[in-house]
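1. any chance you can model this:
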Amino acid sequence: MLSPPTTLDSIVIVGASARAAAESARRAGYRPCCVDLFADRDLRSWAQVERCPWEEYPVGLLSRVERAGVPADAPVLLVGAMENHPEVVEALSFRRPLLGSGAAAIEQVRAPTVLSRLPAPDGVAVPRVRRRRPLAGLVAPWLLGKYVRKPLKGAGGRRVRIWPVGRRFARDCYLQQYVRGRPISAVYVCDGWSSRLVGATEQLIGDEAFGADGVRYCGNIGPLALEDRQVRALMQLGVALAQKFDLRGPIGIDAVVDRRGVIWPVEINPRYTAGTEVLERSLGWSVLSKVSASTAAPGVIVGKAVVFARGRTRVPDLYEHFGSQEIADVPEPGAHFEPGWPVCTLIVTATDPETCRTSLRAMATKLYEVILR
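-> Got it, this is the predicted structure:
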């Protein structure tokens, strides 16, 4: 679906955090140049990196891509939160080829009602969406059901909250039906007409062990074992989305699996997603590779957890406490963090998901002990 690179072709990776996608690109034979917000220590040790200051993000990404001096025909791969900035994606596409979906497709699939415009495959249910607050007194609260308030432009679960019935919400938000169940993330590679389901992971959401709360994203564990009917449903959903919206390259679908095994898709991410790294590490494969994921040998269970600062802190040299295979997105010694800022990513392998989860929590406990000394 994606044209394989020749040896060490350049690729530009653009977004909030480029490290995971850069590793994927290197695994596929590309030479990555990264433009992101962090320019983490581990990434800079082997890749060309340009840091975009927070106050200049996202428009500042454009000038830094050009300043990097990468060949003009080097494609761009989008990563975290770029789906919220289609104007920047469009500007990038004028200058370089995109290894993924264009700005128009991104805007379409990020619309809150996008899923209701598609026929739902068997085993898939679409959450209700409201753009306006129901008028007080016209509908009994118990008839409305439970909703979450989501920003139109959000990422990682930030600003997503359970909606108190009847309360006003900002115009840049909408309501989506709350679904109780297991949060998952499915990963695909699309070519505008078809899609290949790479696999799925369980999402870690709001886990206090990693300094997260509410519905904030904090990691993935996978590959996730799915029933045959769920695999069929996800495959059909991926094909329908690719054909309807001309989706290309790696994409992800966040969903909730309820107690009956029904899949409720809640968000489409038309880019390389955080859960992709977990599947790639398990399969020893890259979504940017010419090798089909279906031919890759099943691997171990892989878990990753993003750990957030619980208070103001400065971190020591984390490599003195963790191995290079256990930690990623590593900050410089002495880096300052405010409460809620992501500190680093922990990565483990195990033989089963629960052992993976337990190991991640133990490592997070150790990390907090280290940074609080």
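
2. rest of the way, CA atoms for contacts and neighbours
-> Fine.

3. quick one: distance of stretch 91-110 to the chain centre.
-> Centroid separation between stretch 91-110 and its chain, computed with CA atoms, centre = their mean, to the nearest Å, is 17 Å.

4. can you tell me what sits against it?
-> 62, 72-78, 83, 86-87, 89-90, 114, 245-250, 267-271 (CA atoms under 8 Å, 6 or more residues apart in numbering).

5. next step: those residues restricted to strands.
-> Using DSSP state E, the subset of those located in strands is 76-78, 248-250, 267-269.

6. between the residues you listed, which has the most around it?
-> Highest neighbour count within the ones in strands among the contacts of stretch 91-110, by other CA atoms under 10 Å: Pro250, with 29 neighbours.

7. I'd assumed Gly303 was in a strand, is it?
-> Yes. Judged by DSSP: H, G, I helix; E, B strand; the rest coil, Gly303 forms part of a strand.

8. contacting residues for it?
-> Contacts of Gly303 were listed using CA under 8 Å, 6+ apart, and they are 219-222, 278, 347-349, 353, 356-357, 360.

9. now, which of these lie within helices?
-> 278, 353, 356-357, 360 (DSSP state H).

10. going by distance to Asp329, which of those wins?
-> Closest approach to Asp329 among the ones in helices among the contacts of Gly303 (CA to CA): Val278, at 14.6 Å.

11. neighbours of that closest one, just the number please.
-> Val278: 27 neighbours (other CA under 10 Å).

12. now the second one, please; I'll put the structures next to each other:
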Amino acid sequence: MSAAPELASPSVAAPARDVVIATFSGRALAASARRAGYRPYVADLFADNDLRDLVDGFETVHGDFVTGFDGGELMAALERLASRCTPLGVLCGPGFEDRPELLEAIAARWPLLGNGAAVVRALKDPMRFAALCAAAGIRHPETRLDPPPGDDGWLSKRVGAAGGLHIGLPSSRPHAADRYYQRFTAGARVSALFVASRGTAVTLAFSRQWLGPTEALPFRYGGACGPVHPGADAEAGMTRAVSAVAAALPNLVGLGSADFLLGAEGPVLLEINPRPGASLEVFDGVACPLFAIHLAACGGRLPPAAPHFPSAKALGYAYLDRDEVAIERDTWPDWVSDRPARGTILHRDAPICTLTAEAPTPDEAIALFEARLKIIKREVEGQDT
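-> Purely as a prediction, here's the structure:
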């Protein structure tokens, strides 16, 4: 990571300063930055209506969730944004796991407020990460680069990909240099939100995840709810695993998430995402100012303990189940974000929007989320679900 200037304590909102954000979808990070007292300037793929209300400047970059950014276009967009402000640095969200060379290019131009290319390579190279887990005594699925003899008990994944769109049976995904194979592991999906600095990590909270599968995309990410408490033993095991990874990679810094499967024999670590991700919105708020906590960790300061959360929040995506829909509305409920503009054409399996639901318990929050999902799909798709 590039050297960071002195940053604000997470317990006190900082005076407004400029931060440039580069990510696939920047609305959540921009909202978190604004809550923490920063002025966000965002380069992303969508420039949704509600993003524009949050930022002091934005640029739309060509690309998609599968192929990633157009690197040259992204760098040009960041140059334009940085010319309009005095940036503290550039914070990179999802979109760089398989593009460490872009992180290097950004770090050569501005302070990088988060993990650099070396950390991303260490965590997203499947064999290096498997070796790290083995050396640290962390349970991790058997991993190989050559295709297994059949589908039985194996999954095919793409190096550096996220969101589950890339995962399938080996027979359903042609072998390529950027694909690897893991033993299928059964268990409940739980993610640990953590913040790291200088070889130490603090686990902040746990969330329950669910899938939004289709026949072609059986492992597509659906959403998450937290905080959840899967039990003292499971929580202790996940916390130990996160701390062991941080100790093995002392340059790991800032917010990240660790995805686990909880089975009968305890937690199995699937991957580490070394940047603020999907769980940001589940936990961000007055009780846990995540943007400030992230920047403080970049400056070497960690919170003394995990925060208390007074309620549970569920957050996930509504995906389109029709071949094509044109958005014909300007207003949305306040529990809808990443709102597409009127006239936007969406195609099958595209995310329509993001939904949130808050309630006293996780089960109640998930039930409310599911009710709201039915409403949005009925209104946008024009058919009952």
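
13. TM-score for this pair?
-> Overlay of the two chains. TM-score (TM-score structural alignment, normalised by the length of structure 1): 0.88; 358 aligned residues with a CA RMSD of 2.6 Å.

14. still on that earlier bit, of all the ones in strands among the contacts of stretch 91-110 of structure 1, which two lie farthest apart?
-> Farthest pair in those (CA to CA) is Val76 and Glu267. Separation: 22.8 Å.

15. tell me which helix or strand the residue lying closest to Gly311 of structure 1 once chain neighbours are set aside sits in.
-> In space, and not counting its chain neighbours, Gly311 of structure 1 is closest to Pro339: 4.4 Å by CA to CA, 6 or more residues apart in numbering. Using DSSP states H and E, Pro339 of structure 1 falls within no helix or strand.

16. likewise Ala297 of structure 2?
-> Short version, using DSSP H and E: Ala297 of structure 2 is in helix 290-298.

17. against which helices or strands is that helix packed?
-> With contacts taken as 3 or more CA pairs under 8 Å, 6 or more residues apart in numbering; DSSP states H and E, helix 290-298 of structure 2 sits against helix 27-35, strand 188-197, strand 254-263.

18. and Pro276 of structure 2, what's its match in structure 1?
-> Counting by TM-score structural alignment, Pro276 of structure 2 corresponds to Tyr272 in structure 1.

19. if you could redo that for Pro111 of structure 2, that was the one I meant.
-> Aligned partner of Pro111 of structure 2 by TM-score structural alignment: Pro97.

20. burial count for its match?
-> 15.

21. the one 3 residues further on too?
-> By the criterion of other CA under 10 Å, Gly100 of structure 1 has 26 neighbours.

22. one more: Arg183 of structure 2?
-> 17.

23. in the helix holding Ala297 of structure 2, which residues are buried?
-> Within helix 290-298 of structure 2, the residues that qualify as buried are 290-298, counting by 16 or more other CA atoms under 10 Å.

24. got these as CSV, with distance to Leu54 of structure 2 columns?
-> Putting those into CSV (distance: CA to CA, whole Å) gives the following:
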residue, distance to Leu54 of structure 2
Leu290, 17
Phe291, 15
Ala292, 17
Ile293, 20
His294, 19
Leu295, 19
Ala296, 22
Ala297, 24
Cys298, 23
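
25. now the two most distant members of those residues.
-> Most distant of these, by CA to CA, are Leu290 and Cys298, 12.3 Å apart.

26. in TSV: the ones in helices among the contacts of Gly303 of structure 1, plus distance to Val12 of structure 1.
-> Below are those laid out as TSV (distance: CA to CA, whole Å):
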residue	distance to Val12 of structure 1
Val278	21
Pro353	33
Cys356	32
Arg357	33
Leu360	31
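
27. what lines up with Asp329 of structure 1 in structure 2?
-> So, by TM-score structural alignment, Asp329 of structure 1 is matched to Asp338.

28. check Val343 of structure 1 too.
-> In structure 2, Val343 of structure 1 lands on Ile352 (TM-score structural alignment).

29. cool, Arg128 of structure 1 as well?
-> So Arg128 of structure 1 corresponds to Glu142, using TM-score structural alignment.

30. what's the neighbour count on its match?
-> By other CA under 10 Å, the residues close to Glu142 of structure 2 number 13.

31. ok, it - contacts?
-> Shown in contact with Glu142 of structure 2 (CA under 8 Å, 6+ apart): 130, 182-183.

32. do the same with Asp151 of structure 2
-> So Asp151 of structure 2 contacts 169-171 (CA under 8 Å, 6+ apart).

33. now a PyMOL select for only the buried ones of those.
-> Those of the contacts of Asp151 of structure 2 that count as buried under 16+ other CA under 10 Å are selected in PyMOL with:
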select buried, resi 169+170
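
34. can I get the contacts of Asp151 of structure 2 in TSV with distance to Pro303 of structure 2?
-> Formatted as TSV, the contacts of Asp151 of structure 2 follow (distance: CA to CA, whole Å):
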residue	distance to Pro303 of structure 2
Leu169	41
Pro170	43
Ser171	46
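
35. what helix or strand is the corresponding residue of structure 2 for Ala16 of structure 1 on?
-> The equivalent of Ala16 of structure 1 in structure 2 is Phe24 (alignment by TM-score structural alignment). Assigned by DSSP H and E, Phe24 of structure 2 belongs to no helix or strand.

36. isn't Phe24 of structure 2 right up against Asp44?
-> Yes. Phe24 of structure 2 is within contact range of Asp44, at 5.0 Å (criterion: CA atoms under 8 Å).

37. now do the SS call for the most far-flung residue of structure 2 relative to its centre.
-> Within structure 2, the residue lying farthest from the chain centre (CA atoms, centre = their mean) is Pro149, at 32.7 Å. Look at Pro149 of structure 2: counting by three-state DSSP, its state is coil.

38. Gly223 of structure 2 maps to what in structure 1?
-> By TM-score structural alignment, Gly223 of structure 2 lines up with Gly219 in structure 1.

39. picking that back up, with adjacent residues omitted, what lies nearest to the match of Asp329 of structure 1?
-> Per CA to CA, 6+ apart, closest to Asp338 of structure 2 is Cys353, 5.2 Å.

40. tell me if I am right that the one you found is in a strand.
-> Yes. Counting by three-state DSSP, Cys353 of structure 2 is part of a strand.
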